[in-house]
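Asks: Sharing a model prediction with you, sequence too.
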Amino acid sequence: MDQWLYALHCLNGVLFFYLITSVCLRGHSREVDDQASLMPFADDPAVAQRVEQAIGKPVPAVKPDVALEA
């Protein structure tokens, strides 16, 4: 009986994780996900330009603050 109860708890955990994840991802659009995937390249304009040429999508390049370039 304990094995069935443990299996039921595990199944409930997986189901809960699936439902919460699907609810959280429901609000995302493809455009937001694409922009988020390009963020690591945004702080280096040269790299952003190379990535933009490679994939054909605009990368919002922003120069880092002068204080961070020391």
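Replies: Noted; the coordinates are in hand.
Asks: C-alpha from now on. contacts and neighbour counts both.
Replies: Noted.
Asks: quick one: the helices in the chain?
Replies: Assignment of helices within the chain using DSSP state H yields the ranges 2-26, 30-38, 45-55.
Asks: Report the contact partners of Arg26.
Replies: Shown in contact with Arg26 (Cα atoms under 8 Å, 6 or more residues apart in numbering): no residues.
Asks: try this one next to it:
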Amino acid sequence: MKAHEFDAEFDDGYNVSEAIDWSNARRPNEMLQRISVDLPEWMIDALDRKARNLGMTREDLIRLWIGAWCL
């Protein structure tokens, strides 16, 4: 499929996902880099309580908060 055909079908509301090679798809800037942060025990306990109340892991909660703050 040529690019102009793809664009026209997309613009007309057709599902063009079959024309995409998803095996090579990636999100930009999604490379992970590990960091280490030292926190006092009371803070870790508070994070664990909050994460448990929300039904998520401590790591997911930290990612959520940092991600929201960085936007």
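Replies: On my side now, so go ahead. As the structure is a computational prediction, the values presented were derived from the model and not from experiment.
Asks: Any idea what the TM-score is?
Replies: With the length set by TM-score structural alignment, normalised by the length of structure 1, the two chains reach a TM-score of 0.23; 18 aligned residues with a Cα RMSD of 2.3 Å.
Asks: Please identify the most buried of the helices of structure 1.
Replies: Mean neighbours per residue, mean count of other Cα atoms under 10 Å, is largest over those for helix 45-55, with a mean of 15.
Asks: who touches Leu61 of structure 2 in this structure?
Replies: Taking Cα under 8 Å, 6+ apart as the criterion, Leu61 of structure 2 is in contact with 47, 51.
Asks: which element is it on?
Replies: Of the helices and strands defined by DSSP states H and E, Leu61 of structure 2 is found in helix 58-70.
Asks: ok, and for that helix, which residues are buried?
Replies: When neighbours are counted by 16 or more other Cα atoms under 10 Å, the buried residues of helix 58-70 of structure 2 are found to be 58, 61.
Asks: what's Ile20 of structure 1 in contact with, if anything?
Replies: Shown here is Ile20 of structure 1, which makes no contacts under the criterion Cα under 8 Å, 6+ apart.
Asks: Would you quantify the distance from it to Ala36 of structure 1?
Replies: As judged by Cα to Cα, to the nearest Å, Ile20 of structure 1 and Ala36 of structure 1 stand 21 Å apart.
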